[in-house]
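J.: with the input below, show me the fold.
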Amino acid sequence: MMTTEAPRTDGALAGLARFCYRRRRLVFLAWIVGVLAVAFIGFGYGAAPDNDMSGGGSGSAKAQALIEKHFPERQGDTLTLAIKADKGIDDPAARRKIEKVIADLDASPITGPVTSPYQDKNLVTKDRRIARTIIPLTEKDAKKTEVKPLVDTVKQASGDGVSLGLGGERAEKAETPKQSPADGVGVLAAAVILFIAFGSLVAMGLPIVTALMAILGGLALTKLSGYLVPAPDFTVVFAALIGLGVGIDYALFIVTRYKDGLQEGDDPESATVNAITTAGHAVLFAGTTVVIAMLGLVVMGQRLMTGVAIGASATVLVTMIAAVTLLPAFLGFIGHKINSLRLPRRTSRRPVSAGGPAPTRRTPAERWARTVQRRPLVAAVLAGAALLVLAAPALSMRLSLPDASVQPHDRSSYTSYKILSEGFGPGYSAPLIFATEAGSKDELGPAVEAVGATEGIAYVTPPQVSKDGEAATFTAFPKTGFQDEATTHLVHKLRDDVLPKAPAGDKVYIGGPNAAAIDYSQETGSRLPLMIAVVIVLSLVLLIALVRSVTIALQAAVMNLLSIGAAYGVLVAVVQWGWFGSALGFATDMPVTTWVPLVMFPVLFGLSMDYEVFLISRVREEYERTGDTRTAVTRGLARTAKVITAAAAIMIAVFTTSVLGPDVSIKQVGLGMAVAVFIDATIVRMMLVPAVMELCGKANWWMPGRRAPKTTSAAQAGVGERAEV
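T.: Here you go, the predicted structure:
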């Protein structure tokens, strides 16, 4: 016989939900005070970002260490003023304009002495139409607000036959707008989706308010975590993107279960406890999976990626805690008013997500599941083939860090890049800086000659010896630009073939921003498989513990890999190949930013596991109720289709709106993750999962040492009660 099993009301989660519901004023006050205090400290006194991607034992890191040790005069940031005059820089009108700009830049309190191109002929092209000059910054970490006036001065002076551009990392950052407006669009889009899904302004507002409060506290902790582990400046934007998506989704799942409980006749407190012990339990598993997946970045051994992992994990952790503590308190205040301020609709029907007997009339999700189950092999092959086709471009993925050449064309930094490339060659913005401990120019001479004679090198500067006489350096400019694949091949050729054959060349290291970006990309590519393996193994252990099935866990891992691979493929096609790139706001074709696939994988794997957890948890409930896999999958899909679709739509909206932002790397992250979530919620969840589970049958529930449950004929016929043997 089978007996109806009531939801647990004596567990830790049930006790927590009951406490937060009954002591809602205390819980709400504690959250307000806590968030405001952490936000004040975090945003007011948080750690400054660290964008130094170098380090480790790479050749560029060794070159940088030598330069920092023996050439202290070269430390500090610089800007480059690029000048182009149609009539030549000696034209009286052009000269007056150019000299005024140089004087204004020289007068700034954050700049050092500026050498005029009229004083040094090496700064001017032979036709005297294009010139350049270096502007040293006296402050090591000049603020955007300090550099922005310099950029504005240069942009405003351009015109009347004279083009001016201010380049350099600080100039790029100074003229890059903040990402926040796009985040606001994401919140608005999420609100619209929630209102359509719930049909109530009150139900719509709960997930958003809960998520925003959690994100505020989480981002403040992200800023503070920088004191323990340094993190780059994109960490806060990335954490906000992830936190907003998962925070709203987690609250959405719990609110949906709460509404179902009220419709089944539960009082508000019982509905809250039931929602937390069911959907809240799944939220904790799902959030833990995301955190563990993010912490997989630690195995990369890169200190900044470790900072990203810890910072983003802190935000996700706070959203999880808010979902099972703050949200029950809100539900205590709302009670039966959850459906207040409703959207006018026709007579409502019993929602597919409610428990109890299945509706007599099948929902679209049930009919779709039955269609897939009638031809499971065909569905699985079609879905798998589609994912493989989408993933194919990922095989040609190239990694690099963005520079001025890939910025929007209205930026001063891009103008500087174009002028310098035209006058001094595209390799001027991609210098290779060689450093060695050789003590004289004569010792370095053979290496200088060998480098200068290498195909692909435009010219080489004379070697310079440090003041202490213990190191020497010289610079070579390639004929190709920073993002050109030929530049990468050139660096490897110099390291592997040219320098080893030159006398003492094995002690010469190649550094500079270009070589550092190449080394960082190579290091990332070599360690990425290890991170993928660690994330998969840890996520599998968690999923097996939740769904109690090795087979389903393995299915989830394979499907997640396919959907992430497809997202990588679409990213390559858009960003690197240029398919629809301009329509999506990418100024030009470019390699994928090195850290983008690195942070995308753990986040997407964790988010995919989220949907797997919510779907399979419901399928598991139905299987324990009926003992029939086909019925369990059909009903599980029907009862979660609406909420998973809404959750996925929110994620897609949040991620897609980041494409509206100004940062090319964040745009890539948003595009890739939006595509992955769309694929996961459609091809994977709606087609591949029911097809594969139909093919596996009873094997879906294989777990070492466990026997399949016995069921009665009534259960096999589909009696819609949760039951136990």
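J.: every contact and neighbour count from this point should use C-alpha atoms.
T.: Will do.
J.: any idea which element the residue nearest in space to the middle of the chain lies in?
T.: Central residue of the chain (CA atoms, centre = their mean): Val669, 4.5 Å from the mean position. Using DSSP states H and E, Val669 falls within helix 664-679.
J.: quick check, distance from that helix to the centre of its chain.
T.: Centroid displacement of helix 664-679 relative to its chain, using CA atoms, centre = their mean, to the nearest Å, is 8 Å.
J.: show me the strands in the stretch 201-350 of the chain, by range?
T.: With DSSP state E, counting those that start in this stretch, there are no strands along the stretch 201-350 of the chain.
J.: hang on, I meant the chain
T.: Along the chain, counting by DSSP state E, strands occupy 3-4, 78-85, 130-136, 162-167, 399-400, 432-436, 457-460, 464-465, 472-478, 509-511, 592-593, 723-724.
J.: rewinding a little: not counting sequence-adjacent ones, nearest residue to the residue nearest to the centre of the chain?
T.: Closest residue to Val669 apart from its sequence neighbours, by CA to CA, 6 or more residues apart in numbering: Val596 at 5.9 Å.
J.: quick revisit: ranking the strands of the chain by burial, who's on top?
T.: Mean neighbour count (mean count of other CA atoms under 10 Å) peaks for strand 509-511 among the strands of the chain, with a mean of 27.
J.: the helix ranked longest in the chain packs against which elements?
T.: Determined from DSSP state H, the single longest helix within the chain is helix 513-547. Contact here means 3 or more CA pairs under 8 Å, 6 or more residues apart in numbering; DSSP states H and E; on that basis helix 513-547 packs against helix 59-70, helix 281-295, strand 399-400, strand 432-436, helix 550-571, helix 595-626.
J.: re the thing from before, tally up the residues packed near the residue nearest to Val669, please.
T.: Using other CA atoms under 10 Å, Val596 has 20 other residues around it.
J.: and this one, please, so the two structures can be compared:
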Amino acid sequence: AAAALLLLAAPAADLRTFTPDVRILPPSSSVRAGYDAVDEEFGRGTASPIVVVVRGEEPLPGSAGGDEARRLHDRLAGLDHVRRVDPPSDLLEPALRPAAGHYLSADRRSIVLEVVPDDHASAESTRALLTAVRAATAELPGGLTAITGGETAEGVDANAAIEDRLPLVLLVLAVVTYLLLMLVFRAVFLPLKAIAMNLLSLAATYGVLVAVFQWNLAGFGYVQNFVPVLLLAILFSLSTDYEVFLLDRVREEHLAGASDVDSVAAGLTRTAPLISGAAVLMVAVFGAFMLAGILPIRQLGFGLAIGIALDATLIRLVVAPAAMRLMGRWNWWPSSRRRTPAAPSPTLTGVTR
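T.: The predicted structure follows:
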């Protein structure tokens, strides 16, 4: 079972994320139709340029800063995967200044350069172009500063922010889960097993999500960047709930005097209907998200349904009891003593009779 889950998790190593763009809408949407029309008539990438704002200490027209801005324009236009740079490089010439209102600020100290890529904002080539644009704008001389934005920059920076914080989120989840389970069950190793199984189930869910929505089986190419974070929080919590249901019943049997094998078997038998029933209900609810027309909701619902289905079957029915069987008496270490049923009191026996 663990090998099967690891096999499902393998595609997760190729996980790529990005912010949602207009393609998350169905083709029947008027917004999507307008976006596709712009792409078709004016070239792909026109609707999502990389925006560079250049700011000088003095008015740019007729100054050294204006000359540097024109040179920057030419450097950007020469980068790979650039369709064009708006406005034209001679925008700051006196004859064209009346047409510069859209690109030149009122105080004439700032100018906007729109670098139009030759692909969608989320494409790998456009992300590489953003890196090149930022490298080019970092070489400006003193007195000029540049800020890079646009849809591609938003997606790349959002990914970076999530990636920077995701290890901390995972660490907090693991530590809090471990401490709570350790206090509840008074055991050192059971919480570690629970966390390991949660991570295994989550990795398998990510792998299936990548295979369906990123490897072009559903025709998109990446996963919405907030979906893995939500899946981590929700599935980790639900998996811990299932673990508590199972372990609480196993512990009751164990404290009542049952052997390690018998307590696991009894706990599994008595909690399986509850866990399976709850899982079927949630898989049905989250699976209904697949009927939504917006792609991020479909990805989230699919991930939740797959994650819960894997957790309620392979994890709870196979991996969890097998792991407890292999751990034996170490499940409850250091509090591994059992209570033996007390002998009936003569007085109570007489009263009962």
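J.: the helix holding Val669 of structure 1 maps to which residues in structure 2?
T.: Mapped onto structure 2 using TM-score structural alignment, helix 664-679 of structure 1 covers residues 295-310.
J.: now the strands of structure 1 in JSON lines, with distance to Val308 of structure 1?
T.: Output for the strands of structure 1, formatted as JSON lines (distance: least, CA to CA, whole Å):
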{"stretch": "strand 3-4", "distance to Val308 of structure 1": "46"}
{"stretch": "strand 78-85", "distance to Val308 of structure 1": "27"}
{"stretch": "strand 130-136", "distance to Val308 of structure 1": "31"}
{"stretch": "strand 162-167", "distance to Val308 of structure 1": "27"}
{"stretch": "strand 399-400", "distance to Val308 of structure 1": "18"}
{"stretch": "strand 432-436", "distance to Val308 of structure 1": "29"}
{"stretch": "strand 457-460", "distance to Val308 of structure 1": "37"}
{"stretch": "strand 464-465", "distance to Val308 of structure 1": "38"}
{"stretch": "strand 472-478", "distance to Val308 of structure 1": "33"}
{"stretch": "strand 509-511", "distance to Val308 of structure 1": "25"}
{"stretch": "strand 592-593", "distance to Val308 of structure 1": "15"}
{"stretch": "strand 723-724", "distance to Val308 of structure 1": "44"}
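J.: what is the helix holding Val669 of structure 1 packed up against?
T.: Using 3+ CA pairs under 8 Å, 6+ apart: helix 664-679 of structure 1 touches helix 550-571, strand 592-593, helix 595-626, helix 629-657.
J.: name the residues that touch the shortest one?
T.: Think strand 592-593 of structure 1. Contacts with strand 592-593 of structure 1, where a contact means CA atoms under 8 Å, 6 or more residues apart in numbering, come from Met397, Arg398, Leu399, Ser400, Leu401, Pro402, Leu571, Val572, Val575, Gln576, Ser665, Gln668.
J.: by neighbours, which of these wins?
T.: Leu571 leads the contacts of strand 592-593 of structure 1 on contacts (other CA under 10 Å) with 29 neighbours.
J.: isn't that residue up against Leu671?
T.: Yes. In this structure, Leu571 of structure 1 is within contact of Leu671 by CA atoms under 8 Å, at 7.1 Å.
J.: picking that back up, can you tell me how far the residue nearest to the centre of structure 1 sits from Leu317 of structure 1?
T.: 21 Å (CA to CA, to the nearest Å).
J.: what's the answer for Arg22 of structure 1, then?
T.: From Arg22 of structure 1 across to Leu317 of structure 1, the span is 24 Å (CA to CA).
J.: and if you look at Pro408 of structure 1?
T.: 36 Å.
J.: same thing with Thr593 of structure 1?
T.: Remark: distance between Thr593 of structure 1 and Leu317 of structure 1 (CA to CA) = 27 Å.
J.: what angle sits between the helix holding Val669 of structure 1 and helix 629-657?
T.: Angle, helix 664-679 of structure 1 to helix 629-657, by axes from the mean of the first three to the mean of the last three CA atoms, to 10 degrees: 160 degrees.
J.: residues contacting helix 664-679 of structure 1, please?
T.: Helix 664-679 of structure 1 has contacts (CA under 8 Å, 6+ apart) with 234, 238, 402, 407, 563-564, 566-568, 570-571, 575, 586, 592-593, 596-597, 600, 604, 607-608, 648-649, 651-653, 655-661.
J.: how about a cut-off of 7 Å?
T.: With contact meaning CA atoms under 7 Å, 6 or more residues apart in numbering, helix 664-679 of structure 1 is reached by 563-564, 567-568, 571, 593, 596, 600, 604, 648, 651-652, 655-656, 658-659, 661.
J.: and what of stretch 36-45 of structure 1?
T.: Leu216, Gly217, Ala220, Leu221, Lys223, Leu224.
J.: between the residues you listed, which sits nearest Val535 of structure 1?
T.: Using CA to CA, Leu221 is the member of the contacts of stretch 36-45 of structure 1 that lies nearest Val535 of structure 1, at 23.8 Å.
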